[in-house]
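Visitor: model the structure of this input:
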Amino acid sequence: MEYSYYNPTAIQFGKGQIKSIVNFISKDQKVLVVYGGGSIKKNGVYDQVVSALDGYTWSEFSGVEPNPSVETLNKAVEIIKAEKIDFILAVGGGSVIDGCKYLAAASLYDGDGWDFLEGKQVEKALPLGAILTLPATGSESNVNSVISKKATNEKRYFGSPLLYPKFAVLDSSVMSTLDDRQLANGLVDAFVHTCEQYLTYPNTSLLHDGYAQTILKGLHTLAQDWSNRKTELWQENLMLLANQALNGFIGSGVPQDWATHMIGHEITAFYGLDHAQSLAVVQPHLLRVMIEDKQEKLTLMGKEVFDMPHNYEMVIEAIEYMYQSIGVPTKLSAYKTDDNVISNITKALESHGMTALGEKGNVTLDKVSRILTMSLK
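Guide: Coordinates of the predicted model:
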């Protein structure tokens, strides 16, 4: 176990914490408030932000879409450069926060911001903070950002330690207006994030496995308690679990997979599935195709998470049932695609150099084809 772990994001957890943002933003900074479709004006979040920023110089940019596009974000980059914005405040879910990470990097860069998605290193970035409204991605306290390009049907990711939000407000009371699809997506997303760092092969860290299992058990408990999803206690737990699933710690010093995400990104880019939906239609079938590699950790997961000792094949069925029980299909055939879906996804992966995925680099394009074929049946 040799690793470095660093996470400078201050977490402000609990009701009424939006007002605490004044402790992290100076009044001599010009602030750009960035949000999505306007739901923050219905759930009271916008009013709380306006109140907190009283006496500040600030402006706003709205319209960041789910799976944020570089086309939309570049409009905000122009505003940031023209108005000499000093601080970016992301108010929304993972898409808005991911988009703001792109803004933070692209606004101090003279070239095309898409260069970062092509592998260019971020050398400087504007400071940003996050007010989370939809728990799922953990983006509020990690370095990762996933951005789409509509013009080419691409969905790519980048990251940099310079993109850690300075703070993240996690107030679950703002979740009151979320619908079932959003809550289910958040649960599935957090569950798969944890699996990508856990369902690999045995490691020597009792802490990392135990921590991941605690997160998985918590999310499974929430799925079983789906009828109480509108309660404050349920939503508070989802917000905390989703944050811990991808704040970087459970993946430090252990093998990681991420093949489900890489395949899922291409599905979303071509066919517009929600991020969590794309993960749910890939993961169970990937686990079946890769079951020999995953056998030991599936067995451990069965024992510690699902109370299914010694039956690793049933664990995959339990995962599938959990997703389906909260309304998230596990078959690509449940969505509108086309006859070219397998070739589109495999060719896109090949063009992006993703031909050897997974913790051992043995999820080949042939295996991706098998996974998608199973998902289409």
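Visitor: C-alpha from now on. contacts and neighbour counts both.
Guide: Will do.
Visitor: count of residues packed around Y109?
Guide: Using other Cα atoms under 10 Å, Y109 has 18 other residues around it.
Visitor: ok, L170 to I131 distance?
Guide: Distance, L170 to I131, by Cα to Cα, to the nearest Å: 7 Å.
Visitor: my bad, should have said G159
Guide: For G159, the distance to I131 equals 19 Å [Cα to Cα].
Visitor: the two: who's more crowded?
Guide: I131 (26 against 21).
Visitor: in contact with that one, which residues?
Guide: The contact partners of I131, taken as Cα atoms under 8 Å, 6 or more residues apart in numbering, are I18, L89, A90, V91, G92, E140, A168, V169, L170.
Visitor: repeat that for R229.
Guide: L183, L222, Q235.
Visitor: tell me how far the most centrally placed residue in the chain lies from K297.
Guide: Centroid-nearest residue in the chain, with Cα atoms, centre = their mean: T137, separated by 2.6 Å. According to Cα to Cα, T137 stands 23 Å off from K297.
Visitor: this one as well, want them side by side:
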Amino acid sequence: MFNFSFHNPTRIIFGREQMTQLSNLVKPFQKVLLIYGGGSIKNNGVYQQVTAALTESSFIEFSGVEPNPSFETLMRAADIVRREKIDFILAVGGGSVIDGAKFVAAAALFNGDAWDILAKGAKITEAVPLGCVLTLPATGTESNGNSVVTRYETQEKLAFSSPLVYPQFAILDPTVTYSLPPKQAANGVVDAFVHVMEQYLTYPVNAPVQDRFAEGLLLTLIEEGPKVIADPENYEVRANVMWAATMALNGLIGQGVPQDWATHMIGHEITALYGLDHAQTLAIVLPALMQQQRQQKRAKLLQYGQRVWQLQHQDEERLIDEAISHTRHFFERMGVPTRLTDYGLNAEVVDKLVEKLVQHKMVKLGEHGDITPEVSRSILQQAL
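Guide: Presented below is the predicted three-dimensional model:
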């Protein structure tokens, strides 16, 4: 196991009717920016609960954050933070809204072109404090310092990370997810599953605690994920999926172990160029990447097949084939297709995607840094 230093400052408030705690959590702040997406929170009662909790605070609303949050939209919110001297940001929504709020928190106090935070990795030295109310379990962003933003003008989807943008608190009430459309619920399960895989499916470093945590999360998502679609108002199912998605990317299972993230980097380019949902791109790329990197990931692929899918074949190559096949079938069972052609994309897109990876210096991806542009090309070709 590698050396590590782990600290997660986000306070999680989990369970039914936990929105009642919101008023005490925001009370110390004088001016709040309430940031949310397209307005679905007004249909499921979340907006009404949040605004009722903010009656003792002065707050300004900012709506319209897109499913892949737009740099242009978020900069308008950052302008409001500066102009109105906002001292706290409350994000209410799914991963895109929370990611967007993190960027706003950093951009509002950034001295210079805020795009440099994403494009050049410019250091963030201060950020507006923020908290969140999660309505869509998927990305784990509610308790980490990561954010992904899209600049539609240039068709770029880029990420940044800073400990300064960890939410101070995250309210997770599984009941608010009952009204999610099946597609969004399925995407959330796939997203969380791939987050675990990016930290787990690398190579062994004698870290059994992290491995078993990761395998437990994968099994939970495999067992509970389909139930979310079949029985959407089952509280226990929703609670288990919500907590698994948070645990998948709060930093815990990634401590002391190698990580991959090539699936995400390639997937970001598919979203930026062709508008596919984030989880759809992950479902496309991961099985193809597992096939392409089967030798580099051999030991962990065998472990994954045996422990997660309970495969017992003596023929190791067959076991790996079936582990990959089971993964693909799980995504398909969740209603998320796993081929580029399923989304109307053909071989012509491969060169464009590889060009974007090169443009963004994504030329040494994976836990070994051996996923070059040519290897990415092979992965995308296998994903057709």
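Visitor: any idea what the TM-score is?
Guide: The TM-score (TM-score structural alignment, normalised by the length of structure 1) is 0.98; 376 aligned residues with a Cα RMSD of 1.2 Å.
Visitor: residue in structure 2 paired with the residue nearest to the centre of structure 1?
Guide: T137 of structure 1 maps onto T139 in structure 2, with residues paired by TM-score structural alignment.
Visitor: now do the helices in the stretch 201-350 of structure 1.
Guide: 206-224, 232-245, 259-271, 275-280, 283-289, 291-304, 312-325, 341-351 (DSSP state H, counting those that start in this stretch).
Visitor: out of those helices, deepest packed?
Guide: Across the helices of the stretch 201-350 of structure 1, the average number of neighbours (mean count of other Cα atoms under 10 Å) peaks for helix 275-280, which reaches a mean of 26.
Visitor: tell me which strands and helices it is in contact with?
Guide: In this structure, helix 275-280 of structure 1 makes packing contacts with helix 180-198, helix 259-271, judged by 3 or more Cα pairs under 8 Å, 6 or more residues apart in numbering; DSSP states H and E.
Visitor: please name whichever of those helices is nearest to Q121 of structure 1.
Guide: helix 259-271 (20.2 Å; Cα to Cα).
Visitor: mean per-residue distance, that closest one to structure 2?
Guide: Taking mean Cα distance after the TM-score superposition for structure 1, the mean distance separating helix 259-271 of structure 1 from the aligned residues in structure 2 is 0.2 Å.
Visitor: what stretch of structure 2 does that helix fall on?
Guide: Under TM-score structural alignment, the match for helix 259-271 of structure 1 is residues 262-274.
Visitor: chain center to the matching stretch: distance?
Guide: In terms of Cα atoms, centre = their mean, to the nearest Å, the centre of stretch 262-274 of structure 2 is set 13 Å apart from its chain centre.
Visitor: stretch 119-129 of structure 1 now?
Guide: How far stretch 119-129 of structure 1 lies from its chain's middle: 19 Å, per Cα atoms, centre = their mean.
Visitor: can you tell me what L164 of structure 2 aligns to in structure 1?
Guide: Using TM-score structural alignment, L164 of structure 2 pairs with L162 in structure 1.
Visitor: so who does the residue lying closest to that match once chain neighbours are set aside touch?
Guide: Distance criterion Cα to Cα, 6 or more residues apart in numbering; nearest residue to L162 of structure 1, sequence neighbours excluded, is A125 at 6.2 Å. Listed by Cα under 8 Å, 6+ apart, the contact set of A125 of structure 1 reads A104, A105, A106, S107, L108, L162, L163.
Visitor: I'd like to know which of the residues you listed are buried.
Guide: Buried members of the contacts of A125 of structure 1, scored by 16 or more other Cα atoms under 10 Å, are A104, A105, A106, S107, L108, L162, L163.
Visitor: what's the mean distance for the helix or strand containing V77 of structure 1 versus structure 2?
Guide: V77 of structure 1 belongs to helix 70-83 when elements are defined using DSSP states H and E. Mean deviation of helix 70-83 of structure 1 relative to structure 2 after superposition (mean Cα distance after the TM-score superposition for structure 1): 0.8 Å.
Visitor: buried stuff in that helix?
Guide: By neighbour count with 16+ other Cα under 10 Å, helix 70-83 of structure 1 contains the buried residues V70, T72, L73, N74, A76, V77, I79, I80.
Visitor: what's the spacing between the equivalent of Q312 of structure 2 over in structure 1 and I319 of structure 1?
Guide: Mapped onto structure 1 by TM-score structural alignment, Q312 of structure 2 lines up with P309. Using Cα to Cα, P309 of structure 1 is found at 15 Å from I319 of structure 1.
Visitor: now W226 of structure 1
Guide: For W226 of structure 1, the distance to I319 of structure 1 - Cα to Cα - is 15 Å.
Visitor: that's all I had, so thanks and see you.
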